[in-house]
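1. Dropping the sequence and predicted coords here.
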Amino acid sequence: MIQEVIESKLHNTFKPEYLNVINESYMHNVPPGSESHFKVIVVSNEFEGKRLIARHRLINVALADELKNNIHALSIHTYTESEWRIERDGVPDSPMCMGGEK
């Protein structure tokens, strides 16, 4: 399962305090059971002192194979532990799919 691979790679790379990998494929025009659209919430002090773009690049590097071969869309939300204490209830919802028949 792609979701398990994502979870494993992010856990091993960032040693997060909190990690949530959400398969949002059901929100898109894909066959049932697809694993192509994900939202990741990663809380790690590895992000301390890094701008948002640098954090996203780190996630993209960690998931390079999956992004190249399996993942169509990835919503990334990264926080340090101190940011997470403030933001934990403020993670934005992903938008509904605008394409296809759904």
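-> Looks like it came in fine.
2. From here on, just use CA atoms for contacts and neighbour counts.
-> OK.
3. doesn't residue 38 make contact with residue 26?
-> No - if you go by CA atoms under 8 Å, residue 26 and residue 38 don't touch, sitting 10.1 Å apart.
4. The structure to be compared is supplied as follows:
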Amino acid sequence: MTDTATVPAPPFLGQIITARLTEALAPTHLEVVNDSHHHAGHSGDDGTGESHWTVVVESPRFSGLSRVARQRLVNGALADLLATRIHALAIRARAPGE
């Protein structure tokens, strides 16, 4: 008898980014945009189609923080991915009401 069970595909990087930022920042708004197609063939394109990203995130955690401090929170949530799978990350981080 042959086992026909399939192994589920690993989540796309965008799903991982979304889950990490949701857990770390409890955002009231979150957009995760794959910009990799704009960089195909350029330096940093690893051929996966998941190397360049933009995140737009609104979170109460950002209230009273500088732009740099906000970006550090995002980078901290994604640190291992930035070291291995993300070549470029554009961040737009704001607090509610901004």
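-> All right, it came through fine. Computed from a predicted structure; not experimentally measured.
5. Can you pull up the most central residue in structure 2?
-> residue 17 (3.5 Å; CA atoms, centre = their mean).
6. Distance check, that residue against residue 33 of structure 2.
-> According to CA to CA, to the nearest Å, residue 17 of structure 2 and residue 33 of structure 2 sit 10 Å apart.
7. OK, contacts around the counterpart of the residue nearest to the centre of structure 2 in structure 1?
-> When structure 1 is aligned by TM-score structural alignment, residue 17 of structure 2 is paired with residue 6. Counting by CA atoms under 8 Å, 6 or more residues apart in numbering, residue 6 of structure 1 touches 21, 63, 66.
8. Relative to residue 73 of structure 1, which of those residues is nearest.
-> Closest to residue 73 of structure 1 out of the contacts of residue 6 of structure 1 is residue 66 (10.6 Å), distances taken as CA to CA.
9. Over in structure 2, find the residue span the helix or strand harbouring the closest one aligns onto.
-> Counting by DSSP states H and E, the element that carries residue 66 of structure 1 is helix 64-69. Aligning helix 64-69 of structure 1 against structure 2 (TM-score structural alignment) gives residues 79-84.
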